[in-house]
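Enquirer: What follows is a predicted structure for the sequence shown.
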Amino acid sequence: MRALTKGRYCARAADNEFDIVRSQRLRHHAFLNGDGSIADVDAFDSHCTHILVEDTATGALVSSFRLMIISCGDEIDKSYSAQYYDLRAMQALGGPLLEVGRFCIKLGQNDPDILRLALGAITIFVDENKIKMLFGCSSFAGINGNAYIDTFSMLRDYYLAPKRWLPEVKASNIFSFAAPLKRKPNPQLGKQHMPPLLRTYLLMGGRVSDHAVVDEEMNTMHVFTGLEVCAIPTVRKQLLRAIRV
């Protein structure tokens, strides 16, 4: 994937092992509030393309994520997400599919150009590899599901995945939001507490599972998120591809 620049930032694929270690250290910093000296490593890293977003003025790494191509739905069990979700319904999907994982932005970095550039890089990868669907796990900080009840209620009411690929429960520790609440959820709080990347996926036509997986080791909850490329509105596709210029 060619490098992509917007404003003061540049997105590029990792060139070497040191780039990957930098990404892994940022992941540990972002997800576990580490000091940047410890790397978050797992067995999936070696099967992925790692994307780095850097500040061109300082060289600092401000965001990173990894991309794994799944050639067809029959190979969905090779994905990271399949550890936590029963994805058998996705086996009937065509391919190729793209899993976006470990997406993180350095704590304190709030420039919206960072997310825009990351999405532009993903768009290039999708186009170059003729991807039919993106998927992954959208992370919520902490493991208290009730803190996000308004957000989860919004997801249940408006954004559940279609039954033809809706993930089923596999993990032993989950927070289910399939059943309606006794009280009416607050939409303002729901939007406020929604992770920015998930919000962007939903605006493009993304859909989610009906439960969150509780990951005590990472001190996070995550919701399976899928986005069929054919469902992205034409105007949104044009905006994403404009970032590539």
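Expert: That came in fine, so what should we check first? Since this is a predicted model, take the numbers as computed values, not measurements.
Enquirer: When you work out contacts or count neighbours from here on, use the C-alpha atoms and nothing else.
Expert: Will do.
Enquirer: So for stretch 172-189, first residue to last residue, what's the gap.
Expert: From its first residue to its last, stretch 172-189 covers 28 Å (C-alpha to C-alpha, to the nearest Å).
Enquirer: Can you give me the buried ones in it?
Expert: Within stretch 172-189, the residues scored as buried using 16 or more other C-alpha atoms under 10 Å are Ile174, Phe175, Phe177, Pro185.
Enquirer: The closest residue to Ile105 other than its chain neighbours: what secondary structure?
Expert: Spatial nearest neighbour of Ile105, excluding adjacent residues (C-alpha to C-alpha, 6 or more residues apart in numbering): Ser63 at 4.3 Å. Here Ser63 is recorded as strand under DSSP: H, G, I helix; E, B strand; the rest coil.
Enquirer: now the helices: where do they sit in this structure?
Expert: 17-32, 112-128, 149-158, 187-192, 196-203, 234-242 (DSSP state H).
Enquirer: buried residues in stretch 92-103?
Expert: Using 16+ other C-alpha under 10 Å as the test for burial, stretch 92-103 gives Leu93, Gly95, Pro96, Leu97, Leu98, Glu99, Val100, Gly101, Arg102, Phe103.
Enquirer: What about the residues you listed, which are in strands?
Expert: Leu97, Leu98, Glu99, Val100, Gly101, Arg102, Phe103 (DSSP state E).
Enquirer: CSV for these, including distance to Val126?
Expert: Compiled in CSV, those are given as follows (distance: C-alpha to C-alpha, whole Å):
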residue, distance to Val126
Leu97, 9
Leu98, 8
Glu99, 11
Val100, 11
Gly101, 14
Arg102, 17
Phe103, 16
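Enquirer: before we go on, here's another structure to hold up against the first:
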Amino acid sequence: MSRGGATIIAPQMAGIARGGMRARLADGAGDTDAVMALRHQAWPSDGADPLDAVAGQLMIEGRDGRLLATVRVGLVPALSLAGSYSARFYDLAPLAAEGGLWLEPGRFAAAPGAGWEALRLCWAALARIALEAGVRGLFGCASFPGADWQHHREALALLAAQPVSPGVLRPGPRAPERVAYPALAGVVSDQKAALAGTPPLLRFYLSLGGHVSDHAVVDRQLDTLHVFTCVETDKIPKARRESLRALAMD
């Protein structure tokens, strides 16, 4: 399907059952309502977004059928990256020049007390989608709740120690309000608290050897701070790749 002339593809995925939980793609109005309700709990200022009509919604359900976590997922051909969510805040022309098919997860939300196993199943489902679609990589805007970057100072300082996207993949600036977090290098006083303040989706990207933009952007509309993150599938460490493959595929 298209959005503004750009092609965003809803992925296909067979359900995954692990430990009494299930990962599947939303199917029908009831699922969509449940997804949006959980998203609104996590992001109170989150309103209707055109991408919701064309992308898929991944759902992680508990043993009792309760929705534990959700993330929007869209497959984006390189020539359509300008229509992605991340392109609203970053210039993705360098990424588009690399070609291939890309997976953009976004709008991640988890219910209170969802637990690590639910997140692990979410990552497994994302890995399955990526593997089955043969994507060049995953990318997205990992979002900190709250637009005031000072509240995320130490978590941003952690990012200053992470690899910055190489020149051929580094997104350019687009948003008017930006935070150059490399300047915060060395200010972390509580490593554990800083890591806890890092969004789960961003931690997932970094665990796969991902790289980040050289600046965060302020989104006043959603009251969030976005950081562009990218994972090239062929650069994922071998042990991590094999572990994810075993978890994702039956």
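Expert: Ah, there it is. Note that the coordinates shown come from a computational prediction; the quantities given were computed from them, not determined experimentally.
Enquirer: Trace the residue nearest to Ile105 of structure 1 over to structure 2, please.
Expert: Under the alignment (TM-score structural alignment), Ser63 of structure 1 pairs with Ala69 in structure 2.
Enquirer: doesn't Met59 make contact with that match?
Expert: Yes: between Ala69 of structure 2 and Met59 there is a contact at 6.1 Å, judged by C-alpha atoms under 8 Å.
Enquirer: Look at the two and report which has more neighbours.
Expert: Met59 (28 against 25; other C-alpha atoms under 10 Å).
Enquirer: Contacts only, for that one.
Expert: Ala23, Arg24, Leu25, Ala26, Val35, Leu67, Leu68, Ala69, Thr70, Val71, Cys122 (C-alpha atoms under 8 Å, 6 or more residues apart in numbering).
Enquirer: Tell me the counterpart of the last one in structure 1.
Expert: Meaning Cys122 of structure 2. By TM-score structural alignment, Cys122 of structure 2 lines up with Ala118.
Enquirer: what do you get for Thr224 of structure 2?
Expert: Aligning on TM-score structural alignment places Thr224 of structure 2 opposite Thr220 in structure 1.
Enquirer: Count the residues that sit near Val169 of structure 1.
Expert: 17.
Enquirer: How about the contacts made by it?
Expert: The contact partners of Val169 of structure 1, taken as C-alpha under 8 Å, 6+ apart, are Tyr84, Tyr85, Asp86, His211.
Enquirer: of those residues, buried ones?
Expert: Buried, going by 16+ other C-alpha under 10 Å: Tyr84, Tyr85, Asp86, His211, out of those.
Enquirer: And the buried residues of stretch 172-189 of structure 1, which is closest to Ala161 of structure 1?
Expert: Ala161 of structure 1 lies nearest to Phe177 out of the buried residues of stretch 172-189 of structure 1, by C-alpha to C-alpha, at 13.3 Å.
Enquirer: The closest one -> structure 2?
Expert: Aligned counterpart of Phe177 of structure 1 in structure 2: Tyr181 (TM-score structural alignment).
Enquirer: Surely its match touches Ala216?
Expert: Yes: between Tyr181 of structure 2 and Ala216 there is a contact at 7.1 Å, judged by C-alpha under 8 Å.
Enquirer: any idea how far Gln188 of structure 1 lies from Met194 of structure 1?
Expert: Taken as C-alpha to C-alpha, the span from Gln188 of structure 1 to Met194 of structure 1 is 10 Å.
Enquirer: scratch that, Arg236 of structure 1
Expert: 20 Å.
Enquirer: Between these two, which is the more surrounded one?
Expert: Shown here are Arg236 of structure 1 and Met194; by other C-alpha under 10 Å, Met194 has more neighbours (20 against 13).
Enquirer: got a list of what the more buried one touches?
Expert: Contacts of Met194 of structure 1 (C-alpha under 8 Å, 6+ apart): Phe140, Thr151.
Enquirer: quick one: what's aligned to it in structure 2?
Expert: In structure 2, Met194 of structure 1 lines up with Thr198, judged by TM-score structural alignment.
Enquirer: Then Ala231 of structure 1?
Expert: In structure 2, Ala231 of structure 1 lands on Lys235 (TM-score structural alignment).
Enquirer: Test my guess that that match contacts Ser207.
Expert: No: the pair Lys235 of structure 2 and Ser207 fails to qualify as a contact (C-alpha under 8 Å) at a distance of 11.8 Å.
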